[in-house]
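**Q** only geometry, no sequence info:
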C-alpha cells in the first residue's frame, strides 16, 4: 500500500525536486547571495525530515571544541512560541526558545546558545555581542543564505538519503545530490558492532565525492536514568510509561525491548508542547521515562520522583581522533588565513 501511495506522489516529488534544484543552482552560481561570517561556522544538518541524531552530534562537537575555543550554538528554535533572535539563558522559558537549544544551554552553561530563524542575522547578533571563535549551526544545511566554513551531513544507518525520495513521496527536504555540499558524511544510529564490510557497502551506496570524508556513529546509552539530582540504576528501572515527543523513537524502543523492560509507550509528535489535559493525565502515571529533549519540556510539571530520562551520547565507531582533528585543523586554517 505504501509503495502504491509513493508511486502516486512521485510526480509531485519530481516537481518539488526541480524547484529545489533551481533554487540551489541560483546559490551555486552566485545569483542568490550567501552570507559568510569572519567567525568560523560549522553546520550540522541533514537532507531528511528529522530524527537523524542532530542533537547528540551537536553535543558531541560542543564537548570536543569548547575546551579549545569560545563557541556558540545557533538554532532556529523549531516550534518555539517566539520570533526573531533570542539568547538562551538558564532561566529561559523552554517554550520561548525551543527544547533542543534549552537542552544545550542546560548541559553546557559555559557556552553561548541562541535561536533565530534568520541564521545570518543570528550570527551577526552573536558575533557583535560575544567574542567567539566558532558557531555551531544546528540544522542549517538547507539554509543557503548562510555559507558555512564546514558542513557535516547526517544520514541514518537504516534510512540513507541515497535510498530515499524527495517530499511528498519520501522524506528528503531536497534531492540527494545536495549532499555534495558536505565536507563530512556522518552515518548515525549505527549498530555499535557494525562490520567493516557493511561500512564499505554503505560507502558505495552514498557515492561520496573525492573531497568528502565518511564516518560512522552509534548511540551510547547511559547506565543510569536521571531526574534533577537523582540517578537510578537503569538495570533496576522497570514497569514504567515511556513518553516520547521525538521524530523517531524506534532506536529507543528497540533498546528498551532488548533490555527486557516492561513499559507502555505514549507517543507524541516531534517537539510536542504538552497541553494541560495531557499533563494532568501524565501526573496519574506512577513512573515515567522520557528523552532528555522531552524532559526539559516536562520537568516543571511533574515531580522528580516520577519523571526520569535516559541520557544518550553519540559514539564514533572508529577514527574518533581523525574526526576531531579534521575539524580542529579546519578551524586553525581559517584563522591562519
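**A** Nice, thanks for sending it over. In this text, all values refer to a predicted model and were calculated from it rather than measured experimentally.
**Q** CA only for contacts and neighbour counts going forward, please
**A** Will do.
**Q** quick one: the helices in this protein?
**A** 2-28, 54-65, 94-97, 99-107, 119-129, 196-206, 250-258, 276-283, 292-298, 320-336 (DSSP state H).
**Q** Please point out which parts of the second one sit buried.
**A** This means helix 54-65. Buried positions in helix 54-65, judged by neighbour count with 16 or more other Cα atoms under 10 Å: 54-59, 61-62, 65.
**Q** How about the fourth one?
**A** Along helix 99-107, these residues count as buried under the neighbour rule (16+ other Cα under 10 Å): 99-106.
**Q** Pasting the second one now:
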C-alpha cells in the first residue's frame, strides 16, 4: 500500500491545486457558506485517518447537553440508507452508520442524533422538527464548507501531526495544511499521558497557531473493565480472548492491552468494515471477543455473537479541561 502511494506521487500536485482552489473560492465568497443564528460546532480533521472525532463529540455532548437542546449530525459513513435520517428505536448501525448509532445508544435520552450527506439539508431538517435543536454538533465536517460553523475544532494525532504530512494520495491530508487556519481550537489527540511540557511547547511552535487559535493536548483513557450485553468483566480477569477491530488505527488499543499483560489474538479489519456472514460465522467460533465500542454496536445484533461480545470503553482526557470547556462555551455564546 505504501509503495502504491509513492507511485501515485505525481498526482499530489493536482490534488493540492484542486483542493486549494476550492477553499480559495469559499474564502473569497465566490462559493458561499451558510451561516446560522444558532450555534453550530464542527469537529473534524485535515487527515483521512482516525483522529479521535467520536470521543471528542461525546465529550462535547457531555459538556453541553444539559444547557442546550442538542443534536448531532453526521454523514453516516457505511450506512445502507441515503439522505436525512433521524435516529429512532428502529435505527441500527446499518441505517445510521456505526458512530452515529453509538451516539444514539449512549445519549438517546438527552439528544437527537441524525445523519445526512448534505449538511445544509441535515440542518434544515433538524430545525424543522417539533423538538427543534438550538445547538448542532457536526461530526467530521471540516471540509464541508457549505456550512459555516460558529466553532471549528480541528483534531490532529500526536503520531501524525498535520504539519508533517502532505495531501492525498501519497500523504493523508484531505486538503492543504493551511486549511487549519479555519479552526478556532486545535487539539492534538492520542498523546502519551506523560507528554512533557517542553514537547507540548515544541509541537505548538511547529503547528504555528494563529492569534485566533488555541491549542490543547488530549490522551485516551481506557476503562478497567469490558462491557457486555448482560455483564462486565474486569480487565485483570480476562484470559485468552480474540480482539476484533474495524477502526482506522488499532495500535493504541493493542499496545494498551499488551501493556496490561493480556494474551489475545488480534483480528484487524479496515475502518467501518462491513462484516460478512462468513466472517460472523468465523468470529462465533471464539469463546470471548473484545472489541471497540464502534464495532460493538455493529456486531451485537448478531445472535451467535451477543453472548460472547464485549467492548472496552474509552474517553479522552484534555489537558486544561476547564479552560477548554470555558473556551467552547464562550465561542458558541459570542
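**A** Done, it's in. Everything numeric in this text was worked out from a predicted model, so none of it was measured.
**Q** re the thing from before, can you redo the helices of the first structure as CSV with distance to residue 76 of the first structure?
**A** Shown next, in CSV, are those (distance: least, Cα to Cα, whole Å):
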stretch, distance to residue 76 of the first structure
helix 2-28, 20
helix 54-65, 13
helix 94-97, 9
helix 99-107, 9
helix 119-129, 7
helix 196-206, 28
helix 250-258, 25
helix 276-283, 26
helix 292-298, 16
helix 320-336, 23
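**Q** Looking at those helices, which is nearest to residue 34 of the first structure?
**A** When those are compared by Cα to Cα, helix 2-28 sits nearest residue 34 of the first structure, at 7.2 Å.
**Q** Can you tell me which residue is spatially central in the second structure?
**A** residue 53 (2.3 Å; Cα atoms, centre = their mean).
**Q** Surely that residue touches residue 43?
**A** Yes. Contact criterion Cα atoms under 8 Å: residue 53 of the second structure and residue 43 qualify, at 6.6 Å.
**Q** burial of the nearest residue to residue 144 of the first structure once chain neighbours are set aside, as a residue count?
**A** Residue nearest to residue 144 of the first structure in three dimensions, not counting chain neighbours: residue 34, with 6.3 Å by Cα to Cα, 6 or more residues apart in numbering. Neighbour count for residue 34 of the first structure, taken as other Cα atoms under 10 Å: 15.
**Q** before we move on, what about the one 3 residues further on?
**A** Burial of residue 37 of the first structure is recorded as 15 neighbouring residues (other Cα under 10 Å).
**Q** now do residue 79 of the second structure
**A** Around residue 79 of the second structure there are 18 residues (other Cα under 10 Å).
**Q** if we can go back for a sec, please enumerate the shared neighbours of residue 53 and residue 43 of the second structure.
**A** Applying Cα atoms under 8 Å, 6 or more residues apart in numbering, one finds that residue 53 of the second structure and residue 43 are jointly contacted by 139-140, 155.
**Q** Most neighbours of all the residues you listed, which one?
**A** Using other Cα under 10 Å as the neighbour criterion, residue 155 leads those with 31 neighbours.
**Q** which residues touch that residue?
**A** 43-46, 51-53, 186-189.
**Q** Could you do residue 8 of the second structure as well?
**A** Counted by Cα under 8 Å, 6+ apart, residue 8 of the second structure has contacts 169-170.
**Q** any idea how far the residue lying closest to residue 100 of the first structure once chain neighbours are set aside lies from residue 246 of the first structure?
**A** Nearest residue to residue 100 of the first structure in three dimensions, chain neighbours excluded: residue 293, at 6.1 Å (Cα to Cα, 6+ apart). Distance from residue 293 of the first structure to residue 246 of the first structure, counting by Cα to Cα, to the nearest Å: 8 Å.
**Q** higher neighbour count, these two?
**A** Legend: neighbour count by other Cα under 10 Å for residue 293 of the first structure and residue 246, higher for residue 293 (23 against 19).
**Q** doesn't residue 101 make contact with that one?
**A** No. The pair residue 293 of the first structure / residue 101 is not scored as a contact, 9.4 Å apart, by Cα under 8 Å.
**Q** Counting neighbours, what do you get for residue 150 of the second structure?
**A** 19.
**Q** do residue 108 of the first structure as well
**A** Count around residue 108 of the first structure with other Cα under 10 Å applied: 16.
**Q** And residue 246 of the second structure, by the same measure?
**A** 20.
**Q** and what of the one 5 residues further on?
**A** A count of neighbours around residue 251 of the second structure, defined by other Cα under 10 Å, yields 10.
**Q** likewise the one 3 residues further on?
**A** Residues within reach of residue 254 of the second structure, counting by other Cα under 10 Å, total 16.
**Q** what's near enough to touch it?
**A** With the criterion set at Cα under 8 Å, 6+ apart, residue 254 of the second structure makes contact with nothing.
**Q** Could you find the counterpart of it in the first structure?
**A** Using TM-score structural alignment, the partner of residue 254 of the second structure in the first structure is residue 253.
**Q** Now, the shared contacts of residue 53 and residue 43 of the second structure that are in strands?
**A** Counting by DSSP state E, those place 139, 155 in strands.
**Q** Tabulate the shared contacts of residue 53 and residue 43 of the second structure (a markdown table), appending distance to residue 308 of the second structure.
**A** Output for those, formatted as a markdown table (distance: Cα to Cα, whole Å):
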| residue | distance to residue 308 of the second structure |
| --- | --- |
| 139 | 31 |
| 140 | 32 |
| 155 | 34 |
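**Q** Now do the buried residues in the longest strand that the first structure contains.
**A** Ordering each strand of the first structure by length in residues (DSSP E) puts strand 213-221 first. By 16+ other Cα under 10 Å, the buried positions in strand 213-221 of the first structure come out as 213-219, 221.
**Q** with the second structure superposed, average distance for it?
**A** With mean Cα distance after the TM-score superposition for the first structure, strand 213-221 of the first structure departs from the second structure by a mean of 0.3 Å once superposed.
**Q** does residue 174 of the second structure really touch residue 180, like I thought?
**A** No. Using Cα under 8 Å, residue 174 of the second structure is not in contact with residue 180; the gap is 11.3 Å.
**Q** Of the two, which one has the most company?
**A** Comparing residue 174 of the second structure with residue 180 by other Cα under 10 Å, the one with more neighbours is residue 180, at 24 against 21.
**Q** contacting residues for that one?
**A** Residue 180 of the second structure touches 46, 154, counting by Cα under 8 Å, 6+ apart.
**Q** Report the separation between it and residue 217 of the second structure.
**A** In terms of Cα to Cα, residue 180 of the second structure sits 16 Å off from residue 217 of the second structure.
**Q** ok, now residue 30 of the second structure?
**A** 35 Å.
**Q** Can you measure across stretch 58-74 of the first structure, start residue to end residue?
**A** 10 Å.
**Q** ok, and what's touching that stretch?
**A** Contacts for stretch 58-74 of the first structure (Cα under 8 Å, 6+ apart): 44, 101, 104, 111-116, 119, 122-123, 126, 131-138, 313-314, 324, 328.
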